[in-house]
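Asks: Sequence unavailable; structure follows:
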């Protein structure tokens, strides 16, 4: 297996959590030319330690050990000996080639004939520059959902966890800050041919039309199997078992049933606050507000969200530092 890195054209799917990233991943994976494994953050996690090295061949044992420590990588069930064999074939192994080889090994192991590999993770909203640095031919596929629908879905999902993290993530401020980042990113790259934005609501309402546009952008023919993504998901268990609780609908055909469920699920205070904070971006994307904007009394009622958000951000930073410390416990290598 040889990899011509400059010919690599991976697809990176990202967007906010609960905005349809998994659905889009399954639709693309149903296409015979693409394979997007389940979500795993090893590209981001390992980059600080190995990204600056011109050749990691003499650190292969360390790289493999760190790779198999990354959360969710076990879901791939990747044969370590096969991966080692594929990585060892390169006389000089830089970080981008190593990462591409991990994905290509996954395709090899599952017997996929796909020409292109891909990666799906909402977190990549914050790592587009790194993606383009290591994979200059990468395609970046962003999906945006109405902030009210995203908030409503997060609210339902995070409640099931019944812990402080749920209330900190599913609040008006946290969702607004993340949604603004996503919208700003789409606006920044609106003239970038390597970047494509899909609106979740349009994908649900006109899936074939939107998927044809995605395929045209990717330079491949549309395949009807993309509309039957749920069949491949059920057959090959493309969604890890632990995610089934909040991705149950990925085993079913597209349904418009819950498309605007937020209209009945969110309180007037939540709607007024979300629309006051996001009015400009909602209108820019073609979403209609249903309340009178700039209701400052509603913003005052969600002030506790600011406290929750600040606490959650501090906890996330501490958690990330702890993970990096464990992952990079060995002395840094130059």
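Replies: Arrived safely, thanks for sending. Note that the structure is predicted; figures quoted are calculated from it, not measured.
Asks: C-alpha only now, for contacts and for neighbours.
Replies: Noted.
Asks: Relative to residue 176, how far out is residue 273?
Replies: According to C-alpha to C-alpha, to the nearest Å, residue 273 and residue 176 sit 10 Å apart.
Asks: of these two, who's got more company?
Replies: More neighbours surround residue 273 than the other of residue 273 and residue 176, with 26 against 20 (other C-alpha atoms under 10 Å).
Asks: distance of the more buried one from residue 54?
Replies: Taken as C-alpha to C-alpha, the span from residue 273 to residue 54 is 49 Å.
Asks: likewise residue 206?
Replies: Residue 206 is 46 Å from residue 54, by C-alpha to C-alpha.
Asks: Tell me where the stretch 101-250 of the chain has strands.
Replies: Using DSSP state E, counting those that start in this stretch, the strands of the stretch 101-250 of the chain run over residues 116-120, 139-144, 195-199.
Asks: Mean neighbour count, these: which tops it?
Replies: Looking across the strands of the stretch 101-250 of the chain with neighbours counted as mean count of other C-alpha atoms under 10 Å, the highest average goes to strand 139-144: a mean of 24.
Asks: I'd like to know which elements that one is packed against.
Replies: strand 11-15, helix 172-188, strand 195-199 (3 or more C-alpha pairs under 8 Å, 6 or more residues apart in numbering; DSSP states H and E).
Asks: need the strands of the stretch 101-250 of the chain in TSV with distance to residue 13, can you?
Replies: What follows is the strands of the stretch 101-250 of the chain, written out as TSV (distance: least, C-alpha to C-alpha, whole Å):
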stretch	distance to residue 13
strand 116-120	5
strand 139-144	5
strand 195-199	10
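Asks: Nearest approach to residue 129 belongs to which of the ones you listed?
Replies: Residue 129 lies closest to strand 139-144 among the strands of the stretch 101-250 of the chain, at 10.8 Å (C-alpha to C-alpha).
Asks: Between helix 172-188 and the closest one, find me the angle.
Replies: If you take axes from the mean of the first three to the mean of the last three C-alpha atoms, to 10 degrees, strand 139-144 sits at 140 degrees to helix 172-188.
Asks: Kindly list the longest helix within the protein.
Replies: helix 303-327 (DSSP state H).
Asks: ok now it, how far from the chain's centre?
Replies: 20 Å (C-alpha atoms, centre = their mean, to the nearest Å).
Asks: and the comparison structure, right after this:
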């Protein structure tokens, strides 16, 4: 038995190491690093609260159900200029999820009759309530477009919630969605993608009673009249300051929309482009255009 083998036997027994000639170890090619795709968890079960006074901090929150590129940012700013209405940027609360760190915590929550869905609703409510308290106002208005995909959960989470449905001509939505990032999606892809949001909003309109429907084209041609009607639905007085939104806000977004402020005040704002003709509506958008009254 060679000296090297004896040495390695003794060294391995004592330290777990071995002596090797430099360069003798085989070269190992590392495996390519792949990022696993996130696994989408199924929607959790939850119960509809029968005691909102205990389970919820918010009272009568408002949710704007709208497709992408339908004017929800403009509406948010108009409403946020009201002394009683706080409409923050999109909060995407539906993406806030709760998980159990252990089986013990899961069993503890079960003992309190709180499922994962119930805990998520508590979290959503607390986040929105905190945002409202920090604003110093009375009513929170949340406008994330993807909320339409979970309108049932939002309705069940806040039984006293109020809903505003903001519509726009489907072709105008699709064109704006495409022009916002033409390298990311073709016009045809924009039509199909935006239609998902439109369909979700349409389902919400049919599934929720007592909501208020507002059209972008009406808002931009008769802002004061449309806002007065919306304020009446929300139970607040119309304030002329809503038509002068952004004068005290120096953010870049507000600066970019400065022209809108002046045009809204004078009533000269237009929808930005003529409404599409019927023959401009692609086949994929014709059913929703007809359902929303945009096809003759």
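Replies: Arrived safely, thanks for sending. All values derive from a computational prediction rather than experimental measurement.
Asks: returning to that earlier point: just name the most buried of the helices and strands packed on strand 139-144 of the first structure.
Replies: Of these, the one with the most neighbours on average (mean count of other C-alpha under 10 Å) is strand 11-15, at a mean of 26.
Asks: so where is it in the second structure?
Replies: Under TM-score structural alignment, strand 11-15 of the first structure corresponds to residues 62-66 of the second structure.
Asks: which residues are in contact with the matching stretch?
Replies: Counting by C-alpha atoms under 8 Å, 6 or more residues apart in numbering, stretch 62-66 of the second structure makes contact with 72, 139-145, 147-148, 161-167, 197-198, 201, 204, all of which sit outside it.
Asks: Per the alignment, name the residue of the first structure opposite residue 124 of the second structure.
Replies: With TM-score structural alignment as the matching criterion, the partner of residue 124 of the second structure in the first structure is residue 99.
Asks: actually residue 197 of the second structure, not the one I typed
Replies: Matched across to the first structure, residue 197 of the second structure falls on residue 178, judged by TM-score structural alignment.
Asks: One more: residue 91 of the second structure?
Replies: In the first structure, residue 91 of the second structure lands on residue 40 (TM-score structural alignment).
Asks: Could you find the closest non-adjacent residue to residue 211 of the second structure?
Replies: Spatial nearest neighbour of residue 211 of the second structure, chain neighbours left out: residue 163 (4.9 Å); criterion: C-alpha to C-alpha, 6 or more residues apart in numbering.
Asks: Could you measure from the one you found over to residue 293 of the second structure?
Replies: For residue 163 of the second structure, the distance to residue 293 of the second structure - C-alpha to C-alpha - is 20 Å.
Asks: Repeat that for residue 85 of the second structure.
Replies: 30 Å.
Asks: who has more neighbours, the two?
Replies: Shown here are residue 85 of the second structure and residue 293; by other C-alpha under 10 Å, residue 85 has more neighbours (23 against 10).
Asks: Just to check, that one is in contact with residue 76?
Replies: No: with contact defined as C-alpha atoms under 8 Å, residue 85 of the second structure does not reach residue 76; the gap is 9.7 Å.
Asks: what is in contact with the two at once?
Replies: Joint contacts of residue 85 of the second structure and residue 76 (C-alpha under 8 Å, 6+ apart) are residue 141.
Asks: Residue 67 of the second structure reaches residue 202, doesn't it?
Replies: No: counting by C-alpha under 8 Å, residue 202 is not a contact partner of residue 67 of the second structure; they are 9.6 Å apart.
Asks: neighbours around residue 319 of the first structure, how many?
Replies: 12.
Asks: That should have said residue 9 of the first structure, apologies.
Replies: Neighbour tally, residue 9 of the first structure, other C-alpha under 10 Å: 18.
Asks: show me what contacts it?
Replies: Here residue 9 of the first structure is in contact with 116-117, 135, 137-139 (C-alpha under 8 Å, 6+ apart).
Asks: Please tell me how far residue 164 of the second structure sits from residue 82 of the second structure.
Replies: The value you get for residue 164 of the second structure to residue 82 of the second structure, if C-alpha to C-alpha is used, is 16 Å.
Asks: Residue 208 of the first structure corresponds to which position in the second structure?
Replies: Aligning on TM-score structural alignment places residue 208 of the first structure opposite residue 224 in the second structure.
Asks: Return the distance of its match relative to residue 242 of the second structure.
Replies: Relative to residue 242 of the second structure, and taking C-alpha to C-alpha, residue 224 of the second structure is found at 9 Å.
Asks: Kindly report the same for residue 124 of the second structure.
Replies: 28 Å.
Asks: try residue 202 of the second structure
Replies: For residue 202 of the second structure, the distance to residue 242 of the second structure equals 28 Å [C-alpha to C-alpha].
Asks: And residue 280 of the second structure, by the same measure?
Replies: 35 Å.
Asks: what do you get for residue 64 of the second structure?
Replies: Look at residue 64 of the second structure and residue 242 of the second structure: by C-alpha to C-alpha, they are 17 Å apart.
Asks: And the residue of the first structure most remote from its centre, which helix or strand is it part of?
Replies: Distance from the C-alpha centroid of the first structure, by C-alpha atoms, centre = their mean, peaks at residue 297 (34.6 Å). Counting by DSSP states H and E, the element that carries residue 297 of the first structure is helix 296-301.
Asks: Show me what that helix is in contact with.
Replies: So helix 296-301 of the first structure is contacted by 269-270, 272-273 (C-alpha under 8 Å, 6+ apart).
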